[in-house]
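Colleague: Here you go, sequence then predicted model.
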Amino acid sequence: MTVNLIRRREDLATALRALEGTVPAPLARLLTLLGSVLTIASCFLSWTWTDRFPGDLTVAGYPGGLQVLTLTAGLLLLLQTLSAYQLRGLGWLAPAGQTRALRLLALGALAVTWYTLGAISGELGGLANLEPGGFVAGIAVLPALYGTLALPGDRREATPAQARPLWQELLVIAAIAAAGLYVFTYGIETEYGELFVGFLLVIGFSAGAYAQAGLLARASALFARRRPWASAAAFLAAAAFPLTQSSEQYANLGVNILIFATVALGLNIVVGLTGLLDLGYVAFLGVGAYTAALISGSVFSPFRGAHVPFLLAALIGAAVSVVFGVLIGAPTLRLRGDYLAIVTIGFGEIFHIAVNNLDGKSGPKITNGPDGIAQIPDVSIFGFNLGSAHQLGSITIGRFANYFFLMLIVTLVVVTVFSRAGNSRIGRAWIALREDETAAEAMGINGFRTKLVAFALGASLAGLAGTVSAHVTYNVVPTPYVFAGSTAPNSAFLLAAVVLGGMGTVSGPLLGASLLYLIPEKLTFLQHYQLLAFGVALIVLMRFRPEGIVANRRRQAEFHQSDIPAQAAGSEDSVSLSQAGA
């Protein structure tokens, strides 16, 4: 079966290459231009006769719902096509070549358009529910796709962007941060599943197109050159998110995404940097949450007389998680590979069973068993109660917006710790152990102690996020702290976020966690098929981008060794090992 799939893929690639040059390049560009214009125009026609399909696609002259996404895909394709004509001011859109970017943008327009037409037909009961505008839209994208497939390949090495004056580069960074905020806000505010799927299609194909065009590489180089400014812009854009919300529903989603992403970033130390397969990591989040619930003044806590200030409770939660990390890691980290994974799954299950049994019947009454610890009071920092709404001019900042700001600060702390640790001597030792533990120990690295530090640090970051999580949810119950379940976060969710996002990077787990938390929230039918969805996503990712959505340069080089001279790759490994053992 695998051989047949490979042959079919090769046959498809051969057929696509055969289309190149079937028409002259000027005609192919003209077809692409006309197709993109027709796609845009079709969005101003009525696609269906009834408003029973969400988004109301019955109005001519005013795009709505999924039509807006088709319009966006058409505009992006038109802009990229115009840059192929070497128009003044648009040449920067394709430093690494136009053809592949145009093909992906055309495929994105085709995908979102035909998905919309299929959804209309499926939900309303057949093609008879399509208006002529819908058929026009479905046909309009075809000449654009054919035109891009007929274009000759022009892949080339992107020339490095010239350094610009500081104010210009800061303006570009601010524009990118604002665009990221808009995209995230649009995605989180999608009101129905069909719109969210269309959003993912447009974003996915557009991101792939701009990666092929070389724009993402240039943006990455700009961020590296202006790292402090880029970090500040990203933080300010994230901080502006709650101010754009008039509903607490989406602010609540934002808080939970930050909690999930922060814990995934802590797991990235263990899995991404050190190469330890920890499948019970969510238990450390539970340790922090239960610690905060026990000492924060809940009337259901056996220590109800203890009401520790939040800042101290956060430190205690992180410290208790470190203790558990050391207690679990000390006897188990001498194991490797599958054996370590089995032991960590066992630790996660032991934690889940223990908090279920500490109910006063099966054991001491500490966690109240399945009922958990409820009525955890809101955080109060220096007299500022995060549970109350506050006014910022004409903007009302509600409870979840307050916690979003708190969690954003925690995330900033975790990102700083991850970045500093990853670039330090201990971080290089983690990477050396991940690559080859035997060779690393031969270079003088104490493997057991180094792995234990990674385990403890990762546990502390999860415990820190858990202390905030306890106050956000008002109660702590054992249900989420399992390997796999219907609610996030759990260990399978966290591991998938790290692998899908990109191991060893900062932005990878943040992006992966955001996607994996939003998808079940927006697509409710997936809640019972999460593991199936994860499996399919991992298979697709292993085939097309094994280094993850956001690639660590080193891991990208490992997965694409055929593109790198063997001598250069070998010298890089030697340098890393010598620096780690120094």
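Modeller: Now that the structure is in, tell me what you want to look at.
Colleague: can we go C-alpha only for contacts and neighbour counts from here?
Modeller: OK.
Colleague: isn't residue 243 right up against residue 395?
Modeller: Yes. Between residue 243 and residue 395 a contact is recorded at 7.1 Å, counting by C-alpha atoms under 8 Å.
Colleague: Structure two is appended below for comparative analysis:
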Amino acid sequence: MSDVAVKAPDAAPPKPAARRDPVRLLRRLGWLVLLVVLLAVPLYLDAAWLKAGQYMMIGGVGAIGLTLLVGQAGQLSLAHAFFLLAGGTAYTVLSGPADDTRVFGLGLDPGLSLVGAVVVSAGLGLAFAPVSGRLRGIYLGVASLSLVFLGLYFGQSAEKLTGGTSTGRSPTPFSLFGFPFTNDGPQFELLGIPIRQAERTWYLFLLLTVIAYVVARAAVTSRVGRSWRAVRDNEAAASVMGVNVIRAKAGAFAVSSAYAGLAGAMTVLWFDILKPDESEFGTYGINVSIAFLAMVIIGGLGSVPGAVVGALIVNGLPQILSLYSADLGWFSGTGDGALTPILISSFVYGAAIILVVLFEPGGLAAIGRRISRRAGRSRRSPSASPPAASSRETGHTPEEQGR
């Protein structure tokens, strides 16, 4: 036996702890600060401003669903207004009193009715699968547009469900586990501020918006989101890779419809009435579908945060202008040709769409990603060796598509 000592190999040096991305930390800190601010908003703003913020959150929920369909799955849809009407009608019917002789109701718990509205809307979207699975582009857009006209027709005809266009129908006030989101029930204060209907509805809508946002981000980074993007990029290649193209398209349409149904239920709670309006600026007409499409284009197709920002612009601008115009006397004209907050807002977001298409097709999300990358590069040490190019530097990763 050799008496030459065999030197044991040196233990592998411990791997350095992965450096935290300062941009990612700042982003998470920013989201946390934003959430705290939104929780504190009802303590400082009056009911009118809270009402405006609630309407922005309605737009955010609906826009998230549409950006998943148009941006992630690559399916053009103009039927969002139809599913808003379907969700609002489903909530009103499910929660409506069963002993009302004028309209039909099932008398279910409002919380259960809200879930039922989402399920009914998703089912209607799934029923559209034979069409959405076989059409694409402008052909799918035109086919989906027909749903808006059908929805208005049946909504105005089925007076037992919607109450018709003359009087409409009031929804059952929302309550959760017996706690009412109205001025009825137990009264309490937070930091000396009474929490009444406006504040309670704000917190309810904020909770629904956060849930919708988190679920959408999870879907984008999951296997489902990857299948949507594969179908969007190349249906033949996706089929070769084992993706069921028709099933993926149907699933995307159902998910988008579920989001629209939730936004529709929130809409009837916000307006406190269900009324299938056919006026120029009605709640369920083609103009609403176009407004939601504007939200996702301005925010950036496929970007979940971008959809929320687009909703703040499109849904928030008319609300803010209305509040200021009431105080300052702006846009107070009436009749044909009068400048109204809604009309001015239409001009603004129409111009925004043109600017986005011409100069930044990726929308506000692409601008945010560019700023984020530059901030990340500026924080690197000049003497450090540059890391290998990642997919985030060379293109859009699946996770980045939802940012």
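Modeller: Yes, it's here. Values in this document were obtained by computation on a predicted structure and should not be read as measured data.
Colleague: Helices of the stretch 251-400 of structure 1, start to end?
Modeller: In the stretch 251-400 of structure 1, the helices defined using DSSP state H, counting those that start in this stretch lie at 282-295, 310-332, 337-357, 399-422.
Colleague: Correct me if wrong: residue 72 of structure 2 contacts residue 229.
Modeller: Yes. Residue 72 of structure 2 lies in contact with residue 229 (C-alpha under 8 Å); the separation is 5.4 Å.
Colleague: So which of the two has more stuff around it?
Modeller: residue 72 (27 against 23; other C-alpha atoms under 10 Å).
Colleague: What residue in structure 1 is paired with the more buried one?
Modeller: In structure 1, residue 72 of structure 2 lines up with residue 273, judged by TM-score structural alignment.
Colleague: how much space between that match and residue 504 of structure 1?
Modeller: Plainly put, residue 273 of structure 1 is 5 Å away from residue 504 of structure 1 if you go by C-alpha to C-alpha, to the nearest Å.
Colleague: Return the residue of structure 1 aligned against residue 362 of structure 2.
Modeller: Counting by TM-score structural alignment, residue 362 of structure 2 lines up with residue 547 in structure 1.
Colleague: May I have the secondary structure class of that match?
Modeller: coil (DSSP: H, G, I helix; E, B strand; the rest coil).
Colleague: right, and it touches residue 554 too?
Modeller: No. Residue 547 of structure 1 lies out of contact with residue 554 (C-alpha under 8 Å); the separation is 9.4 Å.
Colleague: between the two, which one's more packed in?
Modeller: Taking other C-alpha under 10 Å, residue 547 of structure 1 and residue 554 do not tie; residue 547 has more neighbours (24 against 14).
Colleague: Now do the buried residues in the lengthiest helix in structure 2.
Modeller: Ranked by residue count, the top helix of structure 2 under DSSP state H comes out as helix 245-271. For helix 245-271 of structure 2, a neighbour-count test (16 or more other C-alpha atoms under 10 Å) marks 245-270 as buried.
Colleague: Find me the equivalent region of that helix in structure 1.
Modeller: Aligning helix 245-271 of structure 2 against structure 1 (TM-score structural alignment) gives residues 447-473.
Colleague: what's the answer for stretch 136-151 of structure 2, then?
Modeller: Against structure 1, stretch 136-151 of structure 2 falls on residues 336-351 (TM-score structural alignment).
Colleague: That stretch: how far from the chain's middle?
Modeller: Offset of stretch 336-351 of structure 1 from its chain centre (C-alpha atoms, centre = their mean, to the nearest Å): 26 Å.
Colleague: Contacts made by that stretch with the rest, please.
Modeller: The contact list for stretch 336-351 of structure 1, computed with C-alpha atoms under 8 Å, 6 or more residues apart in numbering, reads 276-283, 328, 332-333, 481-483.
Colleague: Which of these sits closest to residue 442 of structure 1?
Modeller: Nearest to residue 442 of structure 1 among the contacts of stretch 336-351 of structure 1 is residue 333, at 18.0 Å by C-alpha to C-alpha.
Colleague: The closest one and residue 196 of structure 1: what is the separation?
Modeller: 42 Å.
Colleague: Okay, residue 209 of structure 1 and residue 553 of structure 1: tell me how far apart.
Modeller: Distance, residue 209 of structure 1 to residue 553 of structure 1, using C-alpha to C-alpha: 19 Å.
Colleague: before we move on, what about residue 133 of structure 1?
Modeller: Distance, residue 133 of structure 1 to residue 553 of structure 1, using C-alpha to C-alpha: 46 Å.
Colleague: Tell me where the stretch 301-403 of structure 2 has helices.
Modeller: Under DSSP H, counting those that start in this stretch, the stretch 301-403 of structure 2 gives helices at 304-314, 316-328, 341-359, 363-378, 391-394, 398-401.
Colleague: JSON lines for these, including distance to residue 200 of structure 2?
Modeller: Formatted as JSON lines, these follow (distance: least, C-alpha to C-alpha, whole Å):
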{"stretch": "helix 304-314", "distance to residue 200 of structure 2": "20"}
{"stretch": "helix 316-328", "distance to residue 200 of structure 2": "20"}
{"stretch": "helix 341-359", "distance to residue 200 of structure 2": "27"}
{"stretch": "helix 363-378", "distance to residue 200 of structure 2": "31"}
{"stretch": "helix 391-394", "distance to residue 200 of structure 2": "41"}
{"stretch": "helix 398-401", "distance to residue 200 of structure 2": "33"}
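Colleague: out of the ones you listed, deepest packed?
Modeller: Across the helices of the stretch 301-403 of structure 2, averaging neighbours per residue (mean count of other C-alpha atoms under 10 Å) puts helix 304-314 on top, at a mean of 27.
Colleague: which part of structure 1 lines up with that helix?
Modeller: Going by TM-score structural alignment, helix 304-314 of structure 2 sits over residues 506-516 in structure 1.
Colleague: can you check stretch 223-233 of structure 2 too?
Modeller: The aligned range for stretch 223-233 of structure 2 in structure 1 is 425-435, by TM-score structural alignment.
Colleague: Following superposition onto structure 2, what is the mean distance for that stretch?
Modeller: Here the mean offset of stretch 425-435 of structure 1 against structure 2 after fitting is 1.2 Å, by mean C-alpha distance after the TM-score superposition for structure 1.
Colleague: Mind listing what's buried along that stretch?
Modeller: By neighbour count on 16+ other C-alpha under 10 Å, the buried set for stretch 425-435 of structure 1 is 426-435.
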